[in-house]
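Enquirer: Have a look; sequence and predicted model below, questions after that.
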Amino acid sequence: MGFRLPRVVNAKKLLQMSLSNASQAATNGADIPKGYLAVYVGDDQTEMKRFVIPISYLNQPSFQELLKQAEEEFGFNHPMGALTIPCSEDTFVDLISCLNSS
């Protein structure tokens, strides 16, 4: 019953880098890097957080479940102008951590 903290720490660092890259891209007006996708995550539309994730995550079954939820809630009209995922930020970070470790 051990915990794999190094992987979680690495995943958090990757997300922080993605967030800082996203902030710089938004500030500089630069595009998202090739092979990545911007998504907005949050339960409340007023407090959405932007993540830049690899496109390869779209093929993962657990991520596809989030996409189904997004489709049910928003259809194809995403209010943030990019893919919007209706889940808590903590849930999303946990999912990304699991995808990074596999």
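Expert: Nice, thanks for sending it over.
Enquirer: use CA for all of it now, contacts and neighbours both
Expert: OK.
Enquirer: Which helix runs longest in this protein?
Expert: In the chain, assigned by DSSP state H, the helix with the most residues is helix 5-28.
Enquirer: what packs against that helix?
Expert: The contact analysis (3 or more Cα pairs under 8 Å, 6 or more residues apart in numbering; DSSP states H and E) places helix 5-28 against strand 49-54, helix 89-101.
Enquirer: what about Leu67, how many residues close to it?
Expert: Residues contacting Leu67 under the criterion other Cα atoms under 10 Å number 17.
Enquirer: Same check on Thr91?
Expert: Using other Cα under 10 Å, Thr91 has 12 other residues around it.
Enquirer: Check the gap between it and Ala30 for me.
Expert: Counting by Cα to Cα, to the nearest Å, the separation of Thr91 from Ala30 is 28 Å.
Enquirer: again with Asp43
Expert: Here the distance between Asp43 and Ala30 works out to 27 Å (Cα to Cα).
Enquirer: Equivalent analysis for Ala11, please.
Expert: In this structure, Ala11 and Ala30 are 24 Å apart, going by Cα to Cα.
Enquirer: Use this one as the comparison:
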Amino acid sequence: MKNMEESLKRAMMLKLFIRKLKRVLLLSASRGANVRETGFDEVMEAAKIVPVDVKKGHFAVTAIKGEEPKRFVVKLDCLSNPDFLSLLEQAKEEYGFQQEGVLAVPCRPEELQMILEKRRRRRASTEW
């Protein structure tokens, strides 16, 4: 039962995260362009433009605590990582869902790097 609750919680977090990404893409695409003048289809097309370093199946996150914020490009499968989901929950509590631009998480870059490295090591050990 607990696993089912955890799965539902993760699914909801993923749904909220995807909704947030769509909103951010639409906002960034429409900056400087009046939606009424350009038309919805053109705005939607512009929203598909993703920075070159963000490959398919990835998204950008910025760790903003500490001296210097740092941007990371992470795989979507990080959304199943409990440590990363905890960061998203903290971001929701601190910033709400009204963030504009890249998704910001409330941790130091070193902390996010450790979470991502731990995930990579865990995945690499299961692939052998």
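Expert: Looks like it came in fine. Values in this document were obtained by computation on a predicted structure and should not be read as measured data.
Enquirer: before we move on, the earlier item: between the helices and strands packed on helix 5-28 of the first structure, which one is closest to Val39 of the first structure.
Expert: With Cα to Cα as the criterion, Val39 of the first structure lies closest to strand 49-54 of these, at 5.4 Å.
Enquirer: Onto which residues of the second structure does the closest one map?
Expert: Following TM-score structural alignment, the aligned partner range for strand 49-54 of the first structure in the second structure is 70-75.
Enquirer: next one: stretch 83-93 of the first structure
Expert: The aligned range for stretch 83-93 of the first structure is 103-113, by TM-score structural alignment.
Enquirer: Run the chain-centre distance for that stretch.
Expert: A distance of 12 Å separates the C-alpha centroid of stretch 103-113 of the second structure from that of its chain, computed with Cα atoms, centre = their mean, to the nearest Å.
Enquirer: same thing with stretch 81-88 of the first structure?
Expert: The chain centre lies 8 Å from the centre of stretch 81-88 of the first structure; the measure is Cα atoms, centre = their mean.
Enquirer: distance between the ends of it?
Expert: When the termini of stretch 81-88 of the first structure are compared using Cα to Cα, they are 19 Å apart.
Enquirer: And stretch 63-76 of the second structure, by the same measure?
Expert: Using Cα to Cα, the end-to-end distance of stretch 63-76 of the second structure comes to 17 Å.
Enquirer: same deal with stretch 105-113 of the second structure?
Expert: Its first and final residues considered, stretch 105-113 of the second structure spans 12 Å by Cα to Cα.
Enquirer: Other residues contacting that stretch?
Expert: Residues outside stretch 105-113 of the second structure that contact it (Cα atoms under 8 Å, 6 or more residues apart in numbering) are 61-66, 69-70, 87-88, 90-91, 94.
Enquirer: Which of those residues fall in helices?
Expert: Among these, the members falling in helices (DSSP H) are Leu87, Leu88, Gln90, Ala91, Glu94.
Enquirer: tally of neighbours for the third one?
Expert: One way to gauge burial is a neighbour count; for Gln90 of the second structure, by other Cα under 10 Å, it gives 15.
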